[in-house]
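A.B. asks: please work out how this folds:
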Amino acid sequence: MEAPHLLMLAICCLSLLSRGAAAAKVGGEFSYDPCSDRGPKHWGELNKDWGMCKNGRLQSPISLSKWTADLNQGLGDLRRRQRPADAYLKNDGHEIVVDWDGNDAGSIKIKNIDYQLVNYHWHHPSEHTQDGKTFPLELHMVHINNVTKNIAVIGILYEYGPPDPFIYMLERDIQNLDIDGGVEFLGQVDPRDVKLGGRKYFRYMGSLTTPPCTEGVTWTVMDKVQTVAPYQVRLLKRALVEEKNARPLQKINGRDVSYFDPYSRVGSVAAE
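C.D. replies: Okay, here's the model as predicted:
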């Protein structure tokens, strides 16, 4: 066996030994570790209901680029009708989640369909890439239609820079959150404290990026890359079982990927 392969094997073994016990206790049903037999390549084999992770054709995340996406002005601006509501901070071992109570936090509207806000959660590094670049962090804003149960997710990418204001508000709570399925009541949290950063975005049909990898998810990934401080990413990492919680890129499989840029036409109407 060549030296690089031996080194990779050693790294994998150390990773499994250091995190194996914790993963078995918290979030142990699947792993992001590529060396693990419960890692992303094996998700579709771990549970009969997770077959889409292996056999699906519309899986997420994918690589995005405005140079290859189809400009689609018919998509229109993303509409947010959100408001402060009671929220909980949760740690399930895989993700730090801000979970809003009930349907009180409002909704987004896509193609005249309302999707109620469910939660915000983070992946590090980013799951989607933009123009071939992976970023330190990605926020997912998860919404669901109460009638059809269809899911819509807004993704925001972050590069290193000034601290993110929303994470800043939660830093003490994240530090105090128990890794063993910790839950903390936050009181009223305004989802609009996370800014979209602009009106340009990518749109495609994909899936959840965690098991069961359900397809039919409407993805909106904002073009504007925002900033997060390195210490904030470290804080999110320390709170979890695994160092990384990002699924590898999936095949596009001929899907349509659209790009909305309101400034490429005259007379565009403001978003919110």
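A.B. asks: C-alpha from now on. contacts and neighbour counts both.
C.D. replies: Will do.
A.B. asks: give me the number of residues near the closest residue to A22 other than its chain neighbours?
C.D. replies: In this structure, A22 finds its nearest non-sequential neighbour in V241, 6.3 Å apart by CA to CA, 6 or more residues apart in numbering. If you count neighbours by other CA atoms under 10 Å, V241 ends up with 27.
A.B. asks: isn't there a helix covering V241?
C.D. replies: No: counting by DSSP: H, G, I helix; E, B strand; the rest coil, V241 is not found in a helix; it is coil.
A.B. asks: that one and S126: what is the separation?
C.D. replies: 17 Å (CA to CA, to the nearest Å).
A.B. asks: quick one: the strands in the stretch 51-200 of the chain?
C.D. replies: 63-64, 70-71, 79-82, 85-91, 96-100, 106-110, 113-123, 129-130, 137-144, 151-160, 183-189 (DSSP state E, counting those that start in this stretch).
A.B. asks: one more, for comparison:
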Amino acid sequence: MGSTRLVVLLAAALMLAAAAFPAARAQETDHEEEFSYIIGEENGPEHWGEIKPEWAHCGKGEMQSPIDLSHRRVTLVRDLGYLNHTYRAAEASIVNRGHDIMVRFDGNAGSVVINGTEYYLRQLHWHSPSEHTVDGRRYDMELHMVHESANKKAAVIGLLYEVGHSSDGFLRKMEPYLRMIADKKDREEKVGVIDPRGARGRASVYLRYMGSLTTPPCTEGVVWNIVKRVRTVSKHQLELLREAVHDVSLVIFFFPSTGPIRSVFPPFT
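C.D. replies: Predicted structure coming up:
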């Protein structure tokens, strides 16, 4: 039991306390027409920080996400414990934001406790391909579960996916709604009660680092928690998500980060 418990508790730590950073609102811009993921365009990632004064972090920030989760930067910490969550089924809506598909929880979907702070689940959304890479490898999809504390600080749990023979159970339940809002930018539909526990899964080992929102305003001070276990998504499900936002292959812009990564051993082997 001792060795098993050790493996479970090998989690990521913060070198700097979250309180040392400005409160990061768990709010990304919903106005896709104001920015683009395409490098070289006037409103592309390299120009995000110039579009609006309040987006300055996108160009000048020092703790920007996403990053490459390189094992050479990982430090083992043995005493952080679980990502203790108390998620629950809640009323939700699905929104086609043009650059991604978001499930927004209109009711109380529960929370996760990180370093003694309770962060409430506000929404989740998908990116394809993944925004974060692991030792330079980009995965087929990444799910972000976005949380916000009572003090408006943000924490995100990220899950990585690769295409395989089996489909993702949570996405399978969402497929009818994805078809409903496909090709309808800014379309929003009520989807009834959704249980986020199906999206989170049970994996316990994760990496943590301090970063930012990955779309404007690129606010820093976000506590990132990337789950170690890579999950499986079907090719059909991936195509459904991409087609819903007219995306053949999303171009992701990477920002440098000076933040430390603390995590499990062995990291992403």
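A.B. asks: TM-score for the pair, please.
C.D. replies: Here the superposed chains carry a TM-score of 0.83, computed using TM-score structural alignment, normalised by the length of the second structure; 234 aligned residues with a CA RMSD of 1.6 Å.
A.B. asks: got a list of what the residue nearest to A22 of the first structure touches?
C.D. replies: R19, A22, A23, V26, G27, G93, H94, I179 (CA atoms under 8 Å, 6 or more residues apart in numbering).
A.B. asks: run the last query once more with 7 Å
C.D. replies: R19, A22, A23, G93, H94 (CA atoms under 7 Å, 6 or more residues apart in numbering).
A.B. asks: and the last one, what pairs with it in the second structure?
C.D. replies: Correspondence of H94 of the first structure to the second structure, assessed by TM-score structural alignment: H99.
A.B. asks: give me the number of residues near that match?
C.D. replies: By other CA under 10 Å, neighbour count at H99 of the second structure equals 23.
A.B. asks: tell me the contacts of it?
C.D. replies: E32, V245.
A.B. asks: re the thing from before, and the residue nearest to A22 of the first structure, how far is that from Y32 of the first structure?
C.D. replies: Taking CA to CA, one finds V241 of the first structure at 10 Å from Y32 of the first structure.
A.B. asks: check A21 of the first structure too.
C.D. replies: For A21 of the first structure relative to Y32 of the first structure (CA to CA), the value is 15 Å.
A.B. asks: between those two, which one's more packed in?
C.D. replies: Y32 (20 against 12).
A.B. asks: now which residue in the second structure aligns to that one?
C.D. replies: Y32 of the first structure maps onto Y37 in the second structure, by TM-score structural alignment.
A.B. asks: helix or strand for its match, just tell me which one.
C.D. replies: Using DSSP states H and E, Y37 of the second structure is not contained in any helix or strand.
A.B. asks: gap between it and R97 of the second structure?
C.D. replies: Y37 of the second structure is 14 Å from R97 of the second structure, by CA to CA.
A.B. asks: how about V163 of the second structure?
C.D. replies: In terms of CA to CA, V163 of the second structure sits 24 Å off from R97 of the second structure.
A.B. asks: ditto for S167 of the second structure
C.D. replies: From S167 of the second structure to R97 of the second structure the distance is 24 Å (CA to CA).
A.B. asks: which of these two has more neighbours?
C.D. replies: Shown here are S167 of the second structure and R97; by other CA under 10 Å, R97 has more neighbours (21 against 17).
A.B. asks: how far away is the match of Y32 of the first structure from S70 of the second structure?
C.D. replies: For Y37 of the second structure relative to S70 of the second structure (CA to CA), the value is 23 Å.
A.B. asks: what do you get for L238 of the second structure?
C.D. replies: For L238 of the second structure, the distance to S70 of the second structure - CA to CA - is 26 Å.
A.B. asks: same question, V95 of the second structure
C.D. replies: For V95 of the second structure, the distance to S70 of the second structure - CA to CA - is 33 Å.
A.B. asks: so for the two, which residue has more residues nearby?
C.D. replies: V95 (24 against 15).
A.B. asks: can you show me the helices along the second structure?
C.D. replies: Secondary structure of the second structure (DSSP state H): helices at 2-9, 48-51, 57-60, 169-181, 197-200, 235-244.
A.B. asks: and the fifth one, what's buried?
C.D. replies: Going by neighbour count (16 or more other CA atoms under 10 Å), the buried part of helix 197-200 of the second structure is R197, A199, R200.
A.B. asks: how about the residues you listed in JSON lines, adding distance to G110 of the second structure?
C.D. replies: JSON lines is the format used below for the buried residues of helix 197-200 of the second structure (distance: CA to CA, whole Å):
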{"residue": "R197", "distance to G110 of the second structure": "10"}
{"residue": "A199", "distance to G110 of the second structure": "13"}
{"residue": "R200", "distance to G110 of the second structure": "12"}
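A.B. asks: which one of these is nearest to L207 of the second structure?
C.D. replies: R200 (15.0 Å; CA to CA).
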